[in-house]
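Student: For reference, the sequence and a predicted model appear below.
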Amino acid sequence: MRRYCLSDSQRERIKAFLPGREGYVGGPAADNRMFVEAVLYRYRAGILWHDLSVCFGDWKNVHR
């Protein structure tokens, strides 16, 4: 497992709180897990959005 990634059990515990779930009003989320991991990485590393690793995708779109 990568250092800043969620484990499968952690993901299961928070998925009910994320957009895109059944009964959620609004559009489906493209990749909740990647978004949450990007947020965790950002805060743990103490970096700005534009300093995110490329493995999280384009920093301009990760928080949309």
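Tutor: Sure, I can see it. Keep in mind that what you see is a predicted model, and the values were worked out from it rather than measured.

Student: Please make it C-alpha for all contacts and neighbour counts, starting now.
Tutor: Noted.

Student: Just the buried positions in the longest helix along the chain, please.
Tutor: For the chain, the helix with the greatest residue count under DSSP state H is helix 32-45. Using 16 or more other Cα atoms under 10 Å as the burial criterion, the residues of helix 32-45 that qualify are N32, R33, M34, F35, V36, A38, V39, Y41, R42.

Student: let's bring in a second one:
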Amino acid sequence: MVGRGELTDAAWERIGPLLPGVDGRGRSWRDRRKAINGVSWGSRTGAPWRDLSERYGPWQTLCERFARREADRTWARLLEHVQVRDDFVGAGEWRVSVDSTINRAH
């Protein structure tokens, strides 16, 4: 069973192959899907890394992997892949909402 907010099997099949493999700077991820779910949970909730559930693995490891994948633009490429594909098949609806109360006028 997939937890709330975690990757479904269909989502994992789409992005799993796009993730980089071992880059020589350490061992391969034991469970890449679990690590992605942990990073996703942290990003979604805004919680500090130290507050990640132990079920996702050591918070230090997830923090390091998040930073490494941010630096090599993996997260941006995954988002772009999903958006482009969904736009192509007409499955995505992208909305942007700007609230003027958060923008200061000078």
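Tutor: Cool, got the structure. Please read these numbers as outputs of a predicted model, since none were measured by experiment.

Student: Please work out the TM-score for the two chains.
Tutor: Remark: TM-score between the superposed chains equals 0.74 [TM-score structural alignment, normalised by the length of structure 1]; 60 aligned residues with a Cα RMSD of 1.8 Å.

Student: from the buried residues of helix 32-45 of structure 1, which single one is nearest S7 of structure 1?
Tutor: Nearest to S7 of structure 1 out of the buried residues of helix 32-45 of structure 1 is R33 (Cα to Cα; 10.2 Å).

Student: got the residue ranges for the helices in structure 2?
Tutor: Under DSSP H, structure 2 gives helices at 9-15, 32-45, 59-71, 74-89.

Student: Most tightly packed of these?
Tutor: The highest mean neighbour count among the helices of structure 2, using mean count of other Cα atoms under 10 Å, belongs to helix 32-45: a mean of 17.

Student: packing partners for that helix?
Tutor: helix 59-71 (3 or more Cα pairs under 8 Å, 6 or more residues apart in numbering; DSSP states H and E).

Student: Going by contacts, tell me the helices and strands next to the helix it packs on.
Tutor: Using 3+ Cα pairs under 8 Å, 6+ apart: helix 59-71 of structure 2 touches helix 32-45.
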